[in-house]
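>>> model the following, please.
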Amino acid sequence: MFQKILIANRGEIALRVLRACKELGIQTVVVHSTADADAMHVRLADESVCIGPPPSRDSYLNIHQIVAACEITGADAVHPGYGFLSENAKFADILAAHNITFIGPSGDHIRIMGDKIEAKRTAKRLGIPVVPGSDGAVTEEKEARRIAAEIGYPVIIKASAGGGGRGMKVAHTEADLEIALQTARSEAGAAFGDDAVYIEKYLEKPRHIEVQVFGDGFGGGVHFGERDCSLQRRHQKVWEEANSPALNAEERSRIGGICAKAIADLGYSGAGTIEFLYENGEFYFIEMNTRLQVEHPVTEAITGIDLVHEQIRVASGGGLSVKQEDIKFNGHAIECRINAEDPRTFTPSPGTITHFHTPGGLGIRVDSGVYSGYKIPPYYDSLIGKLIVHGRNRVECMMRLRRALDEFVVDGIKTTLPLFRDLVGNADIANGDYDIHWLEKYLARGE
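Purely as a prediction, here's the structure:
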């Protein structure tokens, strides 16, 4: 097991990893920007190192400074959390060159799954169902027209190196295709420095289903069930739940088994999430995230297994603590992402939190690194906390969530709490009847 882990992140995920390290008896080091000097994880860590000014490029994305912090403090491993350098293959390679363990998969696996075209090819080879579309990058309009005609309109054009909805355009007819192709390539080049795009069949009313997988580092793999992340705004997840209200036990077992086998065949090590669009009983691979997900707590709630503990155990060479037959699914869990944003316009709302009170009681968990008097800096993601609720079934979970939202108090800034109080009382949400377009339509109606 590791002696000292450096946590290369900030906010609630840094605190989440720090807590896991303490429970395992591992010393902790956190790095931080000058803007985060008073952050909760900085206060609680055994050691802290300031690595630069507020802009991420000068601090949390500064690989040189992070490696130097490891060497100064004697950290023998780095946990990257999510975001920032968590899916940076170069970072993983550099750490390996310095004999520092990256708590995550190999740089090669990060590279494969970070390129969406290569990821799709790999998924198909591993027996994972994929969305019909191009086999690789599409550069010519003539080729795009041929592929679109073969798979049928509507089609979606996506950036190969994309994420967060950038470089993604839908063409409903042949007349739309030229401008969609040009716009997607332009956005992809500007956002990612790579204008390669590919084409897929556009599904009209799919759900977003993702499967939590783990490779043990020795050619074995398991799955921890699925999560439903269909409530999204601009391709950003807002509300996640496990298990999905759209799947039955047979579908859950089938897709989980496919993903676990694929991870084993790939020789993958650590946590990963294989993401799908799901429509009319069929799953279609869209991407794989080679890291811990923001929404991992709902999986922990229904399995009772600490996924960060598992990450650390696997990275240290200890393999997984459970076999597939040991993983049981109990009850239902929902996570709401609480952002420092206006609940209607979604404009960021940095500032000082004057009062912060979290809900409590059976089945309630709040992951947050903020506190009363904490000043939210304007430089980073607006997520300030996650409310995770668990119940014996979805009905109990929804009722408990309604109660927890009523208890949650954040004063001094605007947050998305009012949005969730509206959603929990909506009939479609109560019935689990929604898809990836539902939330944006709901917001557009101004309900």
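
>>> okay, CA-based contacts and neighbour counts for the rest of this
Fine.

>>> what about the residue nearest to Arg365 when sequence neighbours are not counted, distance to Ile258?
Nearest in space to Arg365, with sequence neighbours left out and distances taken as C-alpha to C-alpha, 6 or more residues apart in numbering, is Ile388 at 5.0 Å. Relative to Ile258, Ile388 is positioned 28 Å away (criterion: C-alpha to C-alpha, to the nearest Å).

>>> tell me which helix or strand the residue nearest to Arg365 sits in.
The secondary structure element spanning Ile388 is strand 383-391 (assigned by DSSP states H and E).

>>> another one to check against the first:
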Amino acid sequence: MGTWILNGSMSAGDNERKPVHILVEDGIIKKIADASNGGWPDNTDGHEIVDAKGCLVSAGFIDMHVHLREPGFEHKETIATGTRSAARGGFTTIACMPNTRPVIDTPETIKLILDKAQTEGCGVRVLPYGGITKQELGRELTDFTALKEAGAIGFTDDGVGVQSAQMMKDAMARAKEVGLPIVAHCEDNTLVEGAAVSEGAFARKHGLKGIPNESEAIHVGRDILLSEATGCHYHVCHVSTEQSVRLIRQAKAIGIRVTAEVCPHHLILSDEDIPDSMDANWKMNPPLRTLRDVQAVIEGLEDGTLDMIVTDHAPHSPEEKAKGMQLAPFGIVGFETAFPLLYSKFVETGRWTLEFLLSRMTEKPAEVFGLAQGRLEEGRPADLTLVDLESEKAVDPEEFLSKSRNTPFTGWSLKGWPVLTLVAGRKVWQDAGFEG
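Sure thing, here's the model as predicted:
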């Protein structure tokens, strides 16, 4: 039995939307029918019916940078809670980082992640990264071939930068051989030790040591040169600085195979927004940068220098975040606020079209990582997200499906909330108020 999603609308370029009925069969988008004349299709008998009631129907959102914390940090998040949180945010495919305990650096740990996603996850597709170096210590490369065969989609030591240029060059050469990307957390440790916030207005005001922009950009520049030398696909994690954007733009202009991502918080917040209360829910890595950096990453996304939006969903317990700005761990949760934040900030204000935002959360990540998902087209996987673009409500962390509550956006009134998420045509989450 298939499913008809009736009375929805899909993006039709710029901010235009067209009414559609969508037929899903065997996990595939079988038909997208024009619904502009009203009425239901003739062949709905024997099918499940979802009345989308004018909601936007999009290809399911794809997040290529998330932390599910399992194994080892289940007090922060689990694959079960993380996938439910992702589904509530409209994400149908997520790629989890390997900085767990144990690190995801063996085929056995890859298998553990994939098995748990099948047995305990809500149905959201989970794609694991393998570590670049064993235990993320930067001393010895992992077995890239074995990790790829087990299901890794790329290699990263996210959470720490690979400090040795020789180690990174060797990693890129191996990654090129096996045909997968190096996905780099760019951070020179000699410039960041003991710092919790960016080297900017907030740090100066409170007499804090700051994390300089160069700490990120130095590794970006180094790795671009190594990518050029090896021919490896090099993907830059969570770009946050003007200098990094400039280097990536120059690299792309001369044909180096580099792609990059940016997070909602770096597009929306600067260090000037951090409250004087020193609330550690504003502490993240990379840190919030200057207004000039915010403008640079926005423009980088708009001109294609930065390819996609990711959340860097990074849950921590309330007890950990209560340790204060200096001692609390870096990171904020991101799944359940990402689309409403970006829709409210950029589409509702007229800076971006709806089509642009959707492409950076669906089509572009799928293109970069070679995924079949990401397009609302007949014959594609029926990974779908329904969004009520008119729904407006305040961010309430107590309602999160994530185990953690660490967000700086508490109380923000936002529009554009997902109401239904399907993976391969199967409902993996539905808002209690949506009766479709």
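
>>> TM-score for this pair?
Both chains were compared after superposition, and using TM-score structural alignment, normalised by the length of the second structure their TM-score is 0.29; 209 aligned residues with a C-alpha RMSD of 7.0 Å.

>>> before we move on, the earlier item: in terms of neighbours, single out the busier of Ile388 and Ile258 of the first structure.
Each of Ile388 of the first structure and Ile258 has its neighbours counted (other C-alpha atoms under 10 Å); Ile388 has more, 25 against 16.

>>> who's in contact with the more buried one?
If a contact means C-alpha atoms under 8 Å, 6 or more residues apart in numbering, then Ile388 of the first structure has Pro297, Val298, Ala333, Ile334, Glu335, Cys336, Ile364, Arg365, Val366, Asp367 as its contacts.

>>> filter those to the buried ones?
With neighbours counted using 16 or more other C-alpha atoms under 10 Å, the contacts of Ile388 of the first structure contain these buried positions: Pro297, Val298, Ala333, Ile334, Glu335, Cys336, Ile364, Arg365, Val366, Asp367.

>>> pick out the most distant pair among these.
Spatial extent of those (C-alpha to C-alpha) is set by the pair Ala333 and Asp367 at 14.3 Å.

>>> from the contacts of Ile388 of the first structure, which ones fall inside strands?
Per DSSP state E, strands hold the following members of those: Ala333, Ile334, Glu335, Cys336, Ile364, Arg365, Val366, Asp367.

>>> including distance to Ala89 of the first structure, could the residues you listed go into TSV?
TSV is the format used below for these (distance: C-alpha to C-alpha, whole Å):
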residue	distance to Ala89 of the first structure
Ala333	32
Ile334	32
Glu335	29
Cys336	30
Ile364	36
Arg365	32
Val366	31
Asp367	28
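
>>> wait, which of these is closest to Arg185 of the first structure?
Checking those against Arg185 of the first structure by C-alpha to C-alpha gives Cys336 as the nearest, at 33.2 Å.

>>> and that closest one, what does it touch?
For Cys336 of the first structure, the contact set (C-alpha under 8 Å, 6+ apart) comprises Val238, Trp239, Glu240, Lys386, Leu387, Ile388, Phe420.

>>> now these in TSV, with distance to His309 of the first structure?
Output for those, formatted as TSV (distance: C-alpha to C-alpha, whole Å):
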residue	distance to His309 of the first structure
Val238	25
Trp239	24
Glu240	22
Lys386	19
Leu387	21
Ile388	19
Phe420	30
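
>>> elements contacting the strand or helix carrying His223 of the first structure?
Taking DSSP H and E as the definition, one finds His223 of the first structure inside strand 221-233. In this structure, strand 221-233 of the first structure packs against strand 207-216, strand 236-242, helix 249-266, helix 296-303, helix 438-445, with contacts taken as 3 or more C-alpha pairs under 8 Å, 6 or more residues apart in numbering; DSSP states H and E.

>>> quick check: buried residues in the shortest one?
This points to strand 236-242 of the first structure. For strand 236-242 of the first structure, by 16+ other C-alpha under 10 Å, it's Lys237, Val238, Trp239, Glu240, Glu241, Ala242.

>>> what's the burial count for Arg445 of the first structure?
Counted with other C-alpha under 10 Å, the neighbours of Arg445 of the first structure add up to 8.

>>> ok, Lys169 of the second structure next?
The number of residues packed around Lys169 of the second structure, counting by other C-alpha under 10 Å, is 19.

>>> let me see the contact set for the closest residue to it other than its chain neighbours.
With C-alpha to C-alpha, 6+ apart as the criterion, Lys169 of the second structure has its nearest non-adjacent residue at 5.7 Å, and that residue is Leu226. Shown here is Leu226 of the second structure, whose contacts under the criterion C-alpha under 8 Å, 6+ apart are Met168, Lys169, Met172.

>>> Leu226 of the second structure: which element?
Going by DSSP H and E, Leu226 of the second structure is part of helix 214-230.

>>> so which strand or helix has Gly270 of the first structure?
The secondary structure element spanning Gly270 of the first structure is strand 269-279 (assigned by DSSP H and E).

>>> from Gly221 of the second structure, how far out is the closest residue to Arg292 of the second structure other than its chain neighbours?
Closest residue to Arg292 of the second structure apart from its sequence neighbours, by C-alpha to C-alpha, 6+ apart: Glu242 at 7.2 Å. Distance check for Glu242 of the second structure against Gly221 of the second structure: by C-alpha to C-alpha, it reads 13 Å.

>>> again with Gln430 of the second structure
Counting by C-alpha to C-alpha - Gln430 of the second structure and Gly221 of the second structure are separated by 44 Å.
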